[in-house]
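Participant: Okay, sequence plus prediction incoming.
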Amino acid sequence: MDRISSIVTSIWKSLILLTYNKVGFAGFLVVIAIVLMTYVGSRFVELDTKTKVDQIYITPSLEHPLGTDHQGRDVWTQIVHGGKDVIYVAFIAALLSTTIAVSFGTLSGFVGGTVDAVIMAITDIILTIPQFPLLAVLAAFISFSSLTFLGVLLGLLSWPALLRAVRSQALSLKQRDFIEAARALDLGIWHIVFRELVPNMMPYIVVSFALAMTGAVYAQAGLVFLGLVPIQSANWSVMTQLAWVRGAIFFKDSVWYIMAPIMAIALLQLALITMTRSLELIFNPRLRASE
């Protein structure tokens, strides 16, 4: 019971800290609103899949808040349902890339020597490969039909820059007194890396995770827009690609069809970036004094 009470208190304090930065808190609320809309709201809002020739490219109204598309389908319901795939792929990619970067970056910086040389050599090789052209080539041989596979692939290609940054953090922290004390106590490499170093890098790691999500959102949107990912569901990226192919941007009545998913993606990106301001306050006590 005491443990549950402690967890609840910790969560409540974190929520209070989120409010210290108004812009960051606004970003946090927008992220929560988008997640609730896509994962909860989609259960109550039925996706409009019927073709209605007489309602093609209707401008926004009370019945259709964001107008209709090239088949007369309601754009708002597509926006509500279209965020799940985008968020899912971005989360998988960010989680994998951050895990790889933090684990091997910390190990590389702390251990040094041959381990550092090998990890950094692999990192430099991956960094020299242009990611988007590589994904375009892979799309010709590998099917991106699985959302999980797409997220894993994006994650496997997006960790090198973060790893170098984490390594630099580890090189700085390993000179601190508390690390020297842990070494003197012979606590072991894995204990020092994951129990001493990583917790002290949490502010940077959390911010990097949010930024990795934004990068993954842009990457998958680009792949879908270029037609490199099979169109299997109505998500924001697919909506943008279909609207462009149909020339929606060139007609006044259809501009809402292409602008709605673009604005949804941009709003999610902006919210994630601004949210990092408040997340830094939770994990970095030194920043709270300046707020």
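Facilitator: Nice, thanks for sending it over.
Participant: from here on, contacts and neighbour counts on C-alpha atoms
Facilitator: Will do.
Participant: Within the helices and strands, which one has the residue lying closest to Gly222 once chain neighbours are set aside?
Facilitator: Distance criterion Cα to Cα, 6 or more residues apart in numbering; nearest residue to Gly222, sequence neighbours excluded, is Ser237 at 7.9 Å. Ser237 is part of helix 236-245 when elements are defined by DSSP states H and E.
Participant: re the thing from before, in this structure the residue nearest to Gly222 contacts Tyr218, no?
Facilitator: No. Contact between Ser237 and Tyr218 fails when scored by Cα atoms under 8 Å: they sit 9.2 Å apart.
Participant: if you count residues, which helix in the chain comes out on top?
Facilitator: Criterion DSSP state H: the longest helix present in the chain is helix 75-111.
Participant: Structure two is appended below for comparative analysis:
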Amino acid sequence: VFFILLATIGPIIVPAPIVTSVNPKDIFLPPQLNNPYYILGTGPIGDSILGDIVAGAPFLLEVAFLAGLFSTAIGLTIGILSGYLGGIMDMILTSITNIVMTMPSLILVIILVTMIRTSNPLIISLILSISSWTGLALSVRSQVLVLRSLPYIEVNKLLGLGTWHTVFREIFPNLASYIAIHFIFNVEGAVYAAVGLYFLGLLPINPYNWGVMISNALNDGAVYGGSALYYLLFPSVFVVMFMVGLIFLTYGIDEISNPRLRRY
């Protein structure tokens, strides 16, 4: 919730830094407790670190959630079709999934982003989800193979209720919590990938991106305890906080959906 508010309301409350002239005295200042806008310190051109982080949050979260959505949709569709239809369709879709799984996904993503060089969040999300759907597809297939043999599914078939009714009314609800957890894991992986690609400079430079901030801080000697330490520290903290929040969210969903994990 915090990061959703950070990405939606944050830019309204905390405007993006606008630096018209660089004053050497304002570069890499430590946290300024007497000024909320500079409470996290300043960056390499005297810009507010808080302002940079808030300005970069909407794009990063948009890419992450879109990538998670695409990965989940592809994996869910292929898994359900493969498990429910069976036969030749199952063989074809499973073969495609296994082939994609054997591809070096990191190298493939790096090649694609280097060739395309786009800052469009939709295209970046599609690239990040190009191979992250395979695990979900195989898992959903296994679940559907079990579900389709249950008596009430057989009754639906005998009553002629149709494939769409059976899939969306009987099978899909049993996969809801499972899908939600995989979606969150895909979002988590997309955040790591997006930050990493910007950190490596493989995507067009966005000064507000957290990966670019970390890269610039390292280039300015932050790892050696220099004045750029806070410019490295706070973006890294926000990335870790977002990851930890997603992990706790998956634990919560798993505890709600799995009776064996409930404490009361």
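Facilitator: Everything's here; your move. What you are looking at is a predicted structure, and each value in this text was computed from that prediction instead of being measured.
Participant: Tell me the helix or strand right after the longest helix of structure 1.
Facilitator: With elements assigned by DSSP H and E, the helix or strand that comes after helix 75-111 of structure 1 is helix 113-128.
Participant: Tell me the buried residues in that next one?
Facilitator: Neighbour-count burial for helix 113-128 of structure 1, counted by 16 or more other Cα atoms under 10 Å, picks out Asp116, Ile119, Met120, Thr123, Ile126.
Participant: do stretch 219-231 of structure 2 as well
Facilitator: Quick answer for stretch 219-231 of structure 2 (16+ other Cα under 10 Å): Asp220, Ala222, Ser227, Ala228, Leu229, Tyr230, Tyr231.
Participant: Return the distance of the counterpart of Phe168 of structure 2 in structure 1 relative to Trp256 of structure 1.
Facilitator: Matched by TM-score structural alignment, Phe168 of structure 2 corresponds to Phe194 in structure 1. In this structure, Phe194 of structure 1 and Trp256 of structure 1 are 48 Å apart, going by Cα to Cα, to the nearest Å.
Participant: In structure 1, what residue corresponds to Val54 of structure 2?
Facilitator: In structure 1, Val54 of structure 2 lands on Val80 (TM-score structural alignment).
Participant: That match contacts Arg43, doesn't it?
Facilitator: No. Contact between Val80 of structure 1 and Arg43 fails when scored by Cα under 8 Å: they sit 9.6 Å apart.
Participant: So for the two, which residue has more residues nearby?
Facilitator: Set side by side, Val80 of structure 1 and Arg43 show more neighbours around Val80, with 27 against 12, by other Cα atoms under 10 Å.
Participant: and that one, what does it touch?
Facilitator: Met37, Thr38, Gly41, Ser42, Val45 (Cα atoms under 8 Å, 6 or more residues apart in numbering).
Participant: Need the three-state assignment for the residue minimising distance to the centre of structure 1.
Facilitator: Ranked by distance to the mean C-alpha position of structure 1 (Cα atoms, centre = their mean), the top residue is Met213 at 1.5 Å. Assigned by DSSP: H, G, I helix; E, B strand; the rest coil, the conformation of Met213 of structure 1 is helix.
Participant: From Thr114 of structure 1, how far off is it?
Facilitator: 32 Å.
Participant: likewise Glu280 of structure 1?
Facilitator: From Glu280 of structure 1 to Thr114 of structure 1 the distance is 34 Å (Cα to Cα).
Participant: Ok, Leu157 of structure 1 next?
Facilitator: Taking Cα to Cα, one finds Leu157 of structure 1 at 23 Å from Thr114 of structure 1.
Participant: cool, and Ile125 of structure 1?
Facilitator: 17 Å.
Participant: same thing with Leu279 of structure 1?
Facilitator: For Leu279 of structure 1, the distance to Thr114 of structure 1 - Cα to Cα - is 35 Å.
Participant: what's the counterpart of Pro130 of structure 1 in structure 2?
Facilitator: With TM-score structural alignment as the criterion, Pro130 of structure 1 matches Pro104.
Participant: now the longest helix of structure 1 and helix 236-245, what's the angle there?
Facilitator: For helix 75-111 of structure 1 against helix 236-245, the angle by axes from the mean of the first three to the mean of the last three Cα atoms, to 10 degrees is 120 degrees.
Participant: Distance from helix 75-111 of structure 1 to the middle of the chain?
Facilitator: Distance, stretch centre to chain centre, for helix 75-111 of structure 1: 5 Å (Cα atoms, centre = their mean, to the nearest Å).
Participant: coming back round to it: need the counterpart of the residue nearest to Gly222 of structure 1 in structure 2.
Facilitator: By TM-score structural alignment, Ser237 of structure 1 lines up with Gly211.
Participant: Please apply the same query to Ser146 of structure 1.
Facilitator: Aligned counterpart of Ser146 of structure 1 in structure 2: Asn120 (TM-score structural alignment).
Participant: Same check on Glu180 of structure 1?
Facilitator: Residue pairing (TM-score structural alignment): Glu180 of structure 1 is matched to Glu154 of structure 2.
Participant: mind checking the SS state of its match?
Facilitator: Of the three states, Glu154 of structure 2 takes helix according to three-state DSSP.
Participant: Identify the residues contacting the residue lying closest to it once chain neighbours are set aside.
Facilitator: Leaving aside its chain neighbours, Glu154 of structure 2 sits nearest to Arg148 (7.3 Å; criterion: Cα to Cα, 6+ apart). Each residue near Arg148 of structure 2 by Cα under 8 Å, 6+ apart is listed here: Tyr84, Glu154, Ile171.
Participant: Now for the residues you listed, which sits with the most neighbours around it?
Facilitator: Neighbour-wise, those (other Cα under 10 Å) top out at Tyr84, 24 neighbours.
Participant: Could you double-check that that one sits in contact with Gln143?
Facilitator: No. Look at Tyr84 of structure 2 against Gln143 with Cα under 8 Å: they stay out of range, at 9.8 Å.
Participant: by contact count, what packs against the helix or strand encompassing Ile107 of structure 2?
Facilitator: If you go by DSSP H and E, Ile107 of structure 2 is part of helix 105-116. Contact here means 3 or more Cα pairs under 8 Å, 6 or more residues apart in numbering; DSSP states H and E; on that basis helix 105-116 of structure 2 packs against helix 121-128.
Participant: now the helix it packs on: how far from the chain's centre is it?
Facilitator: Chain-centre distance of helix 121-128 of structure 2: 11 Å, with Cα atoms, centre = their mean.
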